[in-house]
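# My questions concern the predicted model and sequence given below.
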Amino acid sequence: MSNKKEDLFGLNNDSEEEDVSLDEEEQEDSRFSKSRLQKQSLSDEDSEADSDAEESEAEDTDVDMEEKTAADDNDDESEDDDNELDAEGYDAPKDLSAFGATTKKRVRTAKKVKSLTPEELEKFEKARKKTGVCYLSRIPLFMKPSRVRSLLEKHGEIGRIYLVPEDGKVTARRKKYTKNRRTNFTEGWVEFKDKAIAKALAEHLNMKEIGGKRKSQYYHDMWNIKYLPKFKWNHLTEHMAHEKQARQQRLRNEIAQSNRENKTYIQNVERAKMLQNMEQKKRKREGEPTTPVKQKIQRTFEQRGNVNREVDPKKSGKNAMDKMDSNLKGVLGSIFSKK
């Protein structure tokens, strides 16, 4: 009876279990024939070529994905910058050349900065001297810089606006208890192209209602605005930079102080361990137990003598008159006698 046996390589060979000899098996075995080896070599070459093509395609796709991710990262960075500026209370138009300032773009590659010509420098100084800055001592609740710009730009051309956010502790407390995550500002500065317009506007709008639409939440709020003479925007930036450096210096001093305290504490702990080890070694030499045995404290109190609460009539004040002199008795009797 003949059966089809499956060998280790997964090939089916037609052979009889008992009747077929070893020589016949070698003749009929086609696993190592020339035609089969040639077919295998061709198939291996095709598979290698396919694998190379797949690797090249994968590399191309990886390059494309890297380019896309880089472009997405650039877009995300630009959006993050805009959000940070809005959160910090800074707002400015794209073109600030009329205000004596140049717009700075983020450039990754280092480029040479061209020096200004004398004509451009003179124009820049004139534009800067012509500008005026107004101070807002109070900002209505949750009013953003864009809203301030929309309210003031109808009176004159506005350059940069900077509003100071409220204290972080106050913001955290408000977010915790009221669940209000809006940004609130306390004070601000507004730059105008013409200082004469800025001065007139400050005198006109100060202590007047903001107005606008009656449905607006800022309709009944008051303007608290003041013109700052001989004050330019670079003075504000210098003051902010100075405050930032002072804050960083205070932070560095606090960190250094905490490091010193931590170092002294560690030194004291190490010194205490060293003294404890010395004491244990001394006890070992003397034959005493290394760990001190805790003894119960027994307090002794002196016992008072027995006190007799009963009053002796002889010692009491009832018989005191008998022991007194007769003359003294007469005097006391005349004083306390009933008349």
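Alright, I've got the coordinates. As the structure is a prediction and not an experimental result, all values here were calculated from the model.

# Could you use CA atoms for every contact and neighbour count after this?
Will do.

# after the host helix or strand of Leu37 comes which helix or strand?
Using DSSP states H and E, Leu37 falls within helix 34-88. Under the assignment DSSP H and E, the closest C-terminal helix or strand after helix 34-88 is strand 90-91.

# so what's Glu59 up against?
Neighbour list for Glu59: empty [criterion: C-alpha atoms under 8 Å, 6 or more residues apart in numbering].

# from the chain's centre, how far out does the helix or strand where Lys329 lies sit?
Under the criterion of DSSP H and E, Lys329 resides in helix 326-336. Helix 326-336 sits 95 Å away from the centroid of its parent chain (C-alpha atoms, centre = their mean, to the nearest Å).

# another one to put next to it:
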Amino acid sequence: MADIEEEVNLKSGSLRTDKKKKRKKLLLQEATAAEMAEIEEEANMTTLKEEANLEPSDVRMDKKKNRKKLLLKEAAAAEKRGICYLSRIPPRMDPLKLRQILSQYGEIQRIYLTPEDPAAQIYRKRAGGFRGQEFSEGWVEFSKKSVAKMVAKMLNGEQIGGKKRSLFYYDLWNIKYLSKFRWDDLTEEIAYKNAIREQKLALEISAAKRERDLYLSKVDQSRALTSIRERIKKKQKVQNELGMASELAPEQQAPKVIRQFPQTRPVDNAEKSKPRLSKDILAGVFGVS
């Protein structure tokens, strides 16, 4: 019986070892398959990236040529466009309303309206007026120069019109065609004005900071002087109470403030220039010996 039990135990042990080995093999196969799939995915991604980055020279040349063509087309179209200048924008008119009114005369590309001064806007709001954004002047770009010239000649000085209920019925057009003027000139001018404004603001802020620092330094000096004077007074009181002479060092004494005022010197030129009579002549006239 003992021999049989030993044989059974050996067989069960061998079966367990075989199962473990099979499990290890399966796990290794699964791990290798997953790793291989990940490696293949990474390789595919790298190839796609390389293909996207490393384009052939022909494709690059074609892209450059297309860009040049687009730029040339835009430049040619910009030369054909015309710009009109509006010296006055009616109250409560915005770019959308201006486009609606002027688009009936021709195709409009771009519109730029300069906002009013913020100080004037604040004053108007405080006075109970219109609380929205208003504009002072503007530029309108038409797709054709001939249309821009025609609009400027036809509308300058005329009534805006429309329905009588509209807010712009009684306002007049102040419009002028700008010859040899491009939209790039406008953008450059706006950028230049903004840069100047920023420089002025920076200078004003620096000057204000200097004034503030100087004022604070003076305040600190005055506080220090007042504290010194108070201490000197306290010491003098203590010495007077004790009957001692107040002999303080010159450094501890209160600083004397000497103020100098400009003085005008007397003019003696008038007295010197006056002729004076001698004593002999006066004695002969009055008979004084």
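That came in fine, so what should we check first? Just so it is clear, the structure is predicted and the values come from calculations on it, not from any experiment.

# so what number do they get for TM-score?
The TM-score (TM-score structural alignment, normalised by the length of structure 2) is 0.56; 178 aligned residues with a C-alpha RMSD of 2.5 Å.

# okay, and the helix holding Lys329 of structure 1 goes to which residues in structure 2?
Per TM-score structural alignment, helix 326-336 of structure 1 has no counterpart in structure 2.

# Counting by contacts, list what that helix packs against.
Using 3 or more C-alpha pairs under 8 Å, 6 or more residues apart in numbering; DSSP states H and E as the contact test, no helix or strand touches helix 326-336 of structure 1.

# Look up how far Glu35 of structure 2 lies from Leu27 of structure 2.
12 Å (C-alpha to C-alpha, to the nearest Å).

# Correction: the previous question concerned Met61 of structure 2.
40 Å.

# try Arg67 of structure 2
44 Å.

# wait, doesn't Arg124 of structure 2 sit right on Gln133?
No. The criterion here is C-alpha atoms under 8 Å, and Arg124 of structure 2 misses it with Gln133 at 10.7 Å.

# Show me what Phe175 of structure 2 lines up with in structure 1.
For the record, residue 175 of structure 2 is Ile, not Phe. Under TM-score structural alignment, Ile175 of structure 2 pairs with Ile225 in structure 1.

# Buried residues in stretch 174-187 of structure 1, which are they?
For stretch 174-187 of structure 1, a neighbour-count test (16 or more other C-alpha atoms under 10 Å) marks Thr183, Asn184, Phe185, Thr186, Glu187 as buried.

# wouldn't the second one be in contact with Leu141 here?
It refers to Asn184 of structure 1. Yes. In this structure, Asn184 of structure 1 is within contact of Leu141 by C-alpha under 8 Å, at 6.3 Å.

# max-length helix in structure 2?
helix 183-242 (DSSP state H).

# Residues in contact with the helix or strand just after that one: which ones?
Sequence order places helix 269-273 as the next helix or strand after helix 183-242 of structure 2, per DSSP H and E. Helix 269-273 of structure 2 is contacted from outside by no residue at all, using C-alpha under 8 Å, 6+ apart.

# Read off where helix 269-273 of structure 2 ends up in structure 1.
Following TM-score structural alignment, helix 269-273 of structure 2 has no partner segment in structure 1.

# Where in structure 1 does stretch 150-159 of structure 2 fall?
Taking TM-score structural alignment, stretch 150-159 of structure 2 hits residues 200-209 over in structure 1.

# What residues sit buried inside that stretch?
Leu201, Ala202, Leu205, Asn206.

# Return the subset of the residues you listed lying in helices.
Leu201, Ala202, Leu205.

# ok, now how distant is the last one from Lys226 of structure 1?
When C-alpha to C-alpha is applied, the distance between Leu205 of structure 1 and Lys226 of structure 1 equals 9 Å.

# Same check on the second one?
Distance from Ala202 of structure 1 to Lys226 of structure 1, counting by C-alpha to C-alpha: 5 Å.

# Need the residues touching each of those two.
Jointly contacting Ala202 of structure 1 and Lys226 under the rule C-alpha under 8 Å, 6+ apart are Cys134.

# For Trp189 of structure 1, give its distance to Asn224 of structure 1.
The gap separating Trp189 of structure 1 from Asn224 of structure 1 is 11 Å, by C-alpha to C-alpha.

# Kindly check the end-to-end length of stretch 48-62 of structure 2 for me.
Length of stretch 48-62 of structure 2, first residue to last, C-alpha to C-alpha: 21 Å.

# Next: stretch 120-139 of structure 1.
Using C-alpha to C-alpha, the two ends of stretch 120-139 of structure 1 sit 37 Å apart.

# now it: which residue numbers in structure 2?
Going by TM-score structural alignment: stretch 120-139 of structure 1 matches residues 70-89.

# for stretch 86-99 of structure 1, same thing?
Going by TM-score structural alignment: stretch 86-99 of structure 1 matches no residues.

# thinking again about what came up before, out of Trp189 and Asn224 of structure 1, which sits in the busier spot?
In this view Trp189 of structure 1 and Asn224 are compared by other C-alpha atoms under 10 Å, and Trp189 has more residues nearby, 21 against 18.

# can you confirm the more buried one is in a helix?
No. Read with DSSP: H, G, I helix; E, B strand; the rest coil, Trp189 of structure 1 is strand and lies in no helix.

# Apart from its chain neighbours, what residue comes closest to it?
In space, and not counting its chain neighbours, Trp189 of structure 1 is closest to Tyr135: 4.7 Å by C-alpha to C-alpha, 6 or more residues apart in numbering.

# Using the three-state scheme, assign the one you found.
From three-state DSSP, the assignment for Tyr135 of structure 1 is strand.

# And the strands in the stretch 1-150 of structure 2?
Assigned by DSSP state E, counting those that start in this stretch, the strands in the stretch 1-150 of structure 2 fall at 82-86, 108-115, 135-142.

# Where in structure 1 does the second one fall?
Using TM-score structural alignment, strand 108-115 of structure 2 corresponds to residues 158-165 of structure 1.

# compared with structure 2, how much does the matching stretch deviate?
Its aligned residues in structure 2 lie a mean 1.2 Å from stretch 158-165 of structure 1 after superposition (mean C-alpha distance after the TM-score superposition for structure 1).

# what about that stretch, distance to the chain center?
Offset of stretch 158-165 of structure 1 from its chain centre (C-alpha atoms, centre = their mean): 24 Å.

# same thing with stretch 215-225 of structure 1?
33 Å.

# cool, and stretch 239-258 of structure 1?
Offset of stretch 239-258 of structure 1 from its chain centre (C-alpha atoms, centre = their mean): 17 Å.
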